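Asks: Requesting a structural model of the entry that follows:
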Amino acid sequence: MSRATGVLDGPAVAAWAREGVRSLGAVRRALDRVNVFPVPDADTGTNMYLTFLDGARGLPDDEGGDAGAGQMLVRLARGALVGARGNSGVILSEYLRGLAVALAAHPTVAAPALADGLASAARTARRAVARPVGGTILTAADAAARAAADALMDEDADGTAGPDTSRGAAGAVRVVAAARDGALAAALRSRGELDVLARADVLDAGALGLTVLLDALRAAVGGTLADGPDGPEGPQGQGAAAVAPPAGVSEVLAIMSTTDPAPDARPTPADTAAPPGGTRSGPDDGGGAFEVMFVVDATSAPADGARAAAVDAVPDLAVRLRAGLGEVGDSVVVVGGELTAEADTAPPPAVERGAHGGAHGALWQAHVHTDDPVAAVAVGRSALADVPGAALRQVRVRHLVRHDGPAPEVEADPSAGAVAAPTGEPPGAPVGVVAVTTAPGLVADLARADAVVLLREPGAETDVPALHRAVVDAGRRHVLVLPGDALDPATVGTLRDAVREDGVEQLDVLDAPTDLHVVAALAASQLVEAAGPGRVASARAATTHVRVARAAVPGVWTTAHGALPDAVSQALAGVLAGPAEVLTVLADNDVDPGLLEAVAARAAEHGAEPVLLRSGRTGAGVTFGAEPPADAGPDRTETTR
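Replies: Okay, the predicted model is just below:
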């Protein structure tokens, strides 16, 4: 079946979502291979794909029913905002939000409004970046908007415009086709605008990704999408093997095949490092060792006077976040805000996947590259102070792994459809790891150990949709989860089923209910090969053997008191009752250093090596984890005093 309305309506948005997922899925690995800016970490294509995939999953299964284009775009944008990954994904989500805000009140979108919407999308995306730079997805978005406006003027000038606002049956198609051509032209120029691209002899991956999405929009508006045997290609990949790649995808892949970077041409961290006594040459050069992302959720703001205060604080929140994150890192992007209530009259289906909130809330997604993840999270928490009812969610930390050569070639499996994990992963590939902790002070070390880290508020329930995304972000067919919480079997089963749809074939969720279980398991897993069952077995053994106890330190205790507080002494004696080779101590910020010295001395008396860690949390709690020698049997205990 084909459709050719010449306007963007609800079904056309649904068709764009399907085609965009399919198109980005076809080019994601090729885009990853040419990703050199802002960080050569080979994930731009994957991040854009996963972001748009979460946006598509925010749409109703019935293609919207009676929903108009504006309503569908709002839902697409909200899903993408909450599911945004990486620098490129965050910018893409804001591009979609700008389009949705401009067109929210339109059940159908004709050529003039569509051109205006593309201009709004470009402006909104550019404003989200703390220090924009040329030769990137932002440049391509600007070029697409200009080309769309020019096409609209040309149509008026050559007399093809009809008597109504549609500017003729082909008006919207011509506008989007021109936008796509404008984005591609900008991508082709990108090598001459950004030195890092010229040195690597590649085109900008983000600009090429936007070109592919605009080509999918052109096909959706024009009704030229092919159907597979079971209907149009969708997020679950039905009929994928029977549908040829879109022409626009083939063109982009052909262009990229001539620009793959040579291993010695790709930039290294030194290429984007600051010169002595100076600043880095590019604003989004990604100099920080960690990528930190979080969602600021104000969808639960109260409906009384406090709600008005929250709304008043909305315009300044993004500004404060950008300024604060700019002081602790670079590659700063803050996107989001309120989506108009008129277009979003009911909570979107994406709520089930963690798109918190419904009709009248505001959401922001923040992204920064930094050497101090704790400081970045503190910026987010500080920004919440003036927004009643707001919360920090989905705090993710990832260690940035820079590739000195091209990203590994991974053969796409066309039968896999729209899955998130790599297809065609070779045998013996490493096991991905997700670690959940309530201790900000641990996130850097956990991330350095190759884990995707989720930071959970103490006492809060595990955010299962956020955990789902983190599993996908691990980028492996086999993923190990250290939940830092006691997950019930039903939740684990639901999570396992959900990630299987995203191509994660094996998910091991260990019984790791505390921060120190997570630390012990991850440390043990680092002592074996990253691939195969050995890593999981080693982590599981560590969670079984470690003895954990927690105690509260009286607020009046100091070194002058001499003896350890009773609760601390009893907890320590409990974990040291059996053989102990290592004693890990996780202390909250208000615990006196003298107490830690006394605990270390007690551990040494028992022949255990003390490892002292700060949780990064306010308070005076201390947690002990005693690990027996490797040849000792399981003797797991957990106590709180």
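
Asks: all contacts plus neighbour counts: C-alpha atoms, from now on.
Replies: Will do.

Asks: Can you tell me the closest non-neighbouring residue to residue 144?
Replies: Excluding its sequence neighbours, the residue lying closest to residue 144 (CA to CA, 6 or more residues apart in numbering) is residue 179, at 3.9 Å.

Asks: which SS state does the one you found fall under?
Replies: At residue 179, secondary structure determined by DSSP: H, G, I helix; E, B strand; the rest coil is helix.

Asks: what's around it, how many residues?
Replies: Around residue 179 there are 30 other residues, counting by other CA atoms under 10 Å.

Asks: For residue 106, see how far away it is.
Replies: From residue 179 across to residue 106, the span is 20 Å (CA to CA, to the nearest Å).

Asks: what does residue 61 give?
Replies: 21 Å.

Asks: Pretty sure residue 369 sits in a strand.
Replies: Yes. Assigned with three-state DSSP, residue 369 falls within a strand.

Asks: right, and it touches residue 327 too?
Replies: No. Using CA atoms under 8 Å, residue 369 is not in contact with residue 327, being 11.1 Å away.

Asks: for comparison, sequence B:
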Amino acid sequence: MLEVLEAVDGDALQRWGQACVDRLTLRCDEINNLNVFPIPDSDTGTNLLFTMRAAMDSVTRNTGDSASAHEVAMAMSRGATTGARGNSGIILSQVMRGLAVSSADGPFTAATLRASLELAAGLVRNAVSVPVEGTIMTVLDCAAYAAGRCAEDASISEVARAAADAAAEALAATTDQLDVLRDAGVVDAGGLGLVVMLDVLVGVISGREPERTFARSEPSRDVRPTPTLASEQYEVMYLVADSDDERIAELRTRLGAIGDSVIIVGDGDGGWSVHVHCADAGAAVEAGLTAGALSRVRINCFALDAASHQVVEVTHSGIADRAILAVAEGDGAAALFESEGVIVLRCDEPISAIQLLAAIRNVAHREVLVLPNGALSAHELVAVSVAARDANHEVVLLPSSSMVQALAAIAVHDPQRIAVDDAFAMSECASATRWGSLRIADERALTLVGTCEPGDGLGLIGREVVVIEKDAEYAGTQLLDRVLGSGGELVTMLVGGNAPTELIDHLASHVAQHHPGVDVMIYPGGQLGDLVQLGVE
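Replies: Modelled structure (predicted):
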């Protein structure tokens, strides 16, 4: 006898999620083959599958064996929002969010299932800038409407079945709602994915999934639209944090002006997932930079396959049209970089991603190698790099976390090499340069090696404090012994604006006495944060 659930608890919800992954895996190619709207890129099934996998991976990482339905749903919502692929994936994440919000008071009953579908449909409507009927959104609306019309005393099995049947009926109607679907003779790909998931829910609750067939599972080859270089488009996705509703509304407007298929959804916890189709991927990322902190920037080119068939003849001779842009603090450091022909962006005050982006765009050379020198976080640099690439610039950000690493990289720069080889050589030199810094603590703080007090000398290797001493000179010699502990032939000292002359003399003497054979190069830097930056090669 089949077991029919009266409510869906955390375990049943996990079984539903995993069953959705399994079923989407089996039907991924079928759903991909239906994909003709909004772009015929044959990836809707893949996007739904990846999004659902991200949801279940989040459950595995963040919940235990006895997790409640709400805990499971919250984990699924977070995972789906941060791991969403494509517009169908973002819409699916809002179904997960509807489940999470509606399950706050306990297991899923008939009433909470109705509420979750209605909430999800509303969230999707609000997220899509230009709603188009005959898509997954329409199918979700019909499922929610049918669930809401069920009798108050209907069981959760009856509500789930009503929603799934209505979704299937709406899916069949999508063929006549969109011209592109009618011409191809297919149903909407995303809508089919949603029907599959609702049918799986019916199976988990009632023990038996509905059996359904649709007239066509693949569009006619004669009418399938194909992307061309003339209509080249990009799909741009990223996450936004540290923002607010007003800035997100402005972002939606800006993206709507440069592209279409704009979808912005919130995770309910201060984060947003953004999706747009546009011809200028850089402009889409730049718009995001003005809205908040970006991460997980992902760009897909719809015309990539067509472009791969073109043969482009590339010739190279002489000195490349290339510039190096370095972020620098202090007059001395800026002069050092400029003497090597490097364009300098000063960071005596903290700089923003927008400022770095503007500096790159102002460079009058096609190839730009950027030495960020620790001025911005990794996710900000990725966003800047993506936004900066356009018809006028090819941009490569090099892994320099400090000015001394950047100086080492510049020493091996060769403008007669092609950009990728030059960037590789410079990156290798920068990453091979061990670096540290000596500074004075300005407040009491807990570090990996203990608690420092204001006025203590701090020795750092990279970003981590490894030495705390009352005397700054002694802290400096301890730091030198650490950075030279695994060898080295040259120590570069970039002297800060507040460093006493006797301190630098003492450090240089320490190297001569305790590390024979190691050369010392001393340059005025003028930076205010560090008394001295050390680079070891």
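
Asks: Compare residue 369 and residue 327 of the first structure and say which is more crowded by neighbours.
Replies: When residue 369 of the first structure is set against residue 327 and neighbours are counted by other CA under 10 Å, the residue ahead is residue 369, at 33 against 13.

Asks: residues in contact with the equivalent of the more buried one over in the second structure?
Replies: Taking TM-score structural alignment, the alignment pairs residue 369 of the first structure with residue 277 from the second structure. Shown in contact with residue 277 of the second structure (CA atoms under 8 Å, 6 or more residues apart in numbering): 233-236, 259-262.

Asks: if you set the cut-off to 6 Å instead, what comes out?
Replies: Neighbouring residues of residue 277 of the second structure by CA atoms under 6 Å, 6 or more residues apart in numbering: 234-235, 259-261.

Asks: Any chance of those in CSV with distance to residue 491 of the second structure as columns?
Replies: Shown next, in CSV, are those (distance: CA to CA, whole Å):
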residue, distance to residue 491 of the second structure
234, 46
235, 47
259, 51
260, 54
261, 54
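
Asks: Which of those fall within strands?
Replies: Counted as lying in strands by DSSP state E, out of these, are 234-235, 259-261.

Asks: got the buried residues for stretch 430-447 of the second structure?
Replies: Buried residues in stretch 430-447 of the second structure, defined by neighbour count with 16 or more other CA atoms under 10 Å: 430-431, 433-441.

Asks: Mind checking what secondary structure the residue most central in space within the second structure has?
Replies: In the second structure, the residue lying closest to the centroid (CA atoms, centre = their mean) is residue 296, at 0.5 Å. For residue 296 of the second structure, the assignment made with three-state DSSP gives strand.

Asks: Which residue is the nearest non-sequential neighbour of it?
Replies: Among residues not flanking residue 296 of the second structure along the chain, residue 238 sits closest, at 5.3 Å (CA to CA, 6+ apart).

Asks: what's the helix or strand for the corresponding residue of the first structure for that neighbour?
Replies: Matched across to the first structure, residue 238 of the second structure falls on residue 294, judged by TM-score structural alignment. Residue 294 of the first structure belongs to strand 290-297 when assigned by DSSP states H and E.

Asks: Against which helices or strands is that strand packed?
Replies: Packing partners of strand 290-297 of the first structure (3 or more CA pairs under 6 Å, 6 or more residues apart in numbering; DSSP states H and E): strand 362-370, strand 391-399.

Asks: Now do the last one: everything it contacts.
Replies: The reference is to strand 391-399 of the first structure. Contacts of strand 391-399 of the first structure from elsewhere in the structure, counted by CA under 6 Å, 6+ apart, are 290-297, 447-448, 452-455, 466.

Asks: mind checking how far that strand is from the chain centre?
Replies: Mean-position distance between strand 391-399 of the first structure and its chain equals 9 Å (CA atoms, centre = their mean, to the nearest Å).

Asks: Could you do the first one as well?
Replies: Here the centre of mass of C-alpha atoms in strand 362-370 of the first structure, compared against the chain's by CA atoms, centre = their mean, lies 10 Å away.

Asks: ok and the following helix or strand past that strand relative to strand 290-297, angle-wise?
Replies: Using DSSP H and E, the helix or strand that follows strand 362-370 of the first structure in sequence is helix 373-383. If you take axes from the mean of the first three to the mean of the last three CA atoms, to 10 degrees, helix 373-383 of the first structure sits at 20 degrees to strand 290-297.
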